[in-house]
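Undergrad: sequence and predicted structure are below.
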Amino acid sequence: MSEQAEIFVGDAIKAKLQEALNPVSLEVIDESHKHAGHAHAVMRPGTATGHGGTHFHVKVVSEAFKGKSRVDRHRTINGLLQQELNAGVHALAIDAKAPGE
């Protein structure tokens, strides 16, 4: 994978969450470079140098999470990003809040 592919994965994640959740704020942080030497990264072409788009941290604030448990919030995001998770996103850290939290 090229660095362009890494950017595309992050952009795809951001676009899907933006469309589905209409967030007050949304931040998608690519943390793949922190995991470049891990076994799963070495096995995937292009990821050994940190350009695989495999690890992301999502910080999102949305009305869609109002009254939902932490587990339900994570299930919602994981469901929206199932395609990316199936395609090689190895880890997804999630901070999901409703406005005012």
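TA: Sure thing, it's come through.
Undergrad: going by C-alpha atoms from here, please, whenever you check contacts or count neighbours.
TA: Fine.
Undergrad: show me what contacts Ala64?
TA: The neighbourhood of Ala64, defined by CA atoms under 8 Å, 6 or more residues apart in numbering, consists of Leu21, Ala98.
Undergrad: that one belongs to a helix?
TA: Yes: the assignment for Ala64 is a helix, going by DSSP: H, G, I helix; E, B strand; the rest coil.
Undergrad: I figured Ile7 hits Phe56, correct?
TA: No: counting by CA atoms under 8 Å, Ile7 stays clear of Phe56, with 11.4 Å between them.
Undergrad: these two: who's more crowded?
TA: Each of Ile7 and Phe56 has its neighbours counted (other CA atoms under 10 Å); Phe56 has more, 20 against 14.
Undergrad: try this one next to it:
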Amino acid sequence: MEALLATAFAPTRLVVSNDSAQHHGHSGDDGSGESHFSVLIESAAFTGKGRLERQRMVNKALGDIPGTRVHALAVKAVAPGESA
């Protein structure tokens, strides 16, 4: 995920967190330890874009990862100067 997002957005900040352990035994936990993730990304590409458009941009950059290989993905996408 990090490589795909770095290539697509040239972020000034990128944090990908694996939250799967917090969801062990819950719906969507496939036992792989890679089912739930959070992303914090800051990029000039998000300037002037709304929250939903930013989410769509991130999902597009990740291809088939959200929804197939990863059960849940929480995204916080901000432009430089915005609070995360």
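TA: Good, I have the coordinates. These figures come from a predicted structure and were not determined experimentally.
Undergrad: give me the TM-score for this pair.
TA: The TM-score (TM-score structural alignment, normalised by the length of structure 2) is 0.90; 82 aligned residues with a CA RMSD of 1.2 Å.
Undergrad: map Phe9 of structure 2 onto structure 1.
TA: Under the alignment (TM-score structural alignment), Phe9 of structure 2 maps onto Leu21 of structure 1.
Undergrad: ok, its match touching Ser62?
TA: Yes: counting by CA under 8 Å, Ser62 is a contact partner of Leu21 of structure 1 at 6.3 Å.
Undergrad: run through the residues that contact Asp29 of structure 2.
TA: Ser20, His23, Ser35, His36, His71 are the contacts of Asp29 of structure 2 under CA under 8 Å, 6+ apart.
Undergrad: let's have these in CSV, adding distance to Asp64 of structure 2, neighbour count and secondary structure.
TA: Shown next, in CSV, are the contacts of Asp29 of structure 2 (distance: CA to CA, whole Å; neighbours: other CA atoms under 10 Å; DSSP: H, G, I helix; E, B strand; the rest coil):
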residue, distance to Asp64 of structure 2, neighbour count, secondary structure
Ser20, 18, 23, helix
His23, 21, 14, helix
Ser35, 13, 24, coil
His36, 15, 23, strand
His71, 11, 17, coil
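Undergrad: pick out the most distant pair among those residues.
TA: His23 and His71 (10.6 Å; CA to CA).
Undergrad: common neighbours of those two, please.
TA: Joint contacts of His23 of structure 2 and His71 (CA under 8 Å, 6+ apart) are Asp29, His36.
Undergrad: using the three-state scheme, assign Ala93 of structure 1.
TA: Applying three-state DSSP: Ala93 of structure 1 is strand.
Undergrad: counterpart of it in structure 2?
TA: So Ala93 of structure 1 corresponds to Ala74, using TM-score structural alignment.
Undergrad: with Ala61 of structure 2 as the reference, measure out to that match.
TA: Note on Ala74 of structure 2: its distance to Ala61 of structure 2, by CA to CA, to the nearest Å, is 15 Å.
Undergrad: and Phe37 of structure 2, by the same measure?
TA: 15 Å.
Undergrad: what do you get for Thr47 of structure 2?
TA: 17 Å.
Undergrad: ditto for Pro80 of structure 2
TA: 19 Å.
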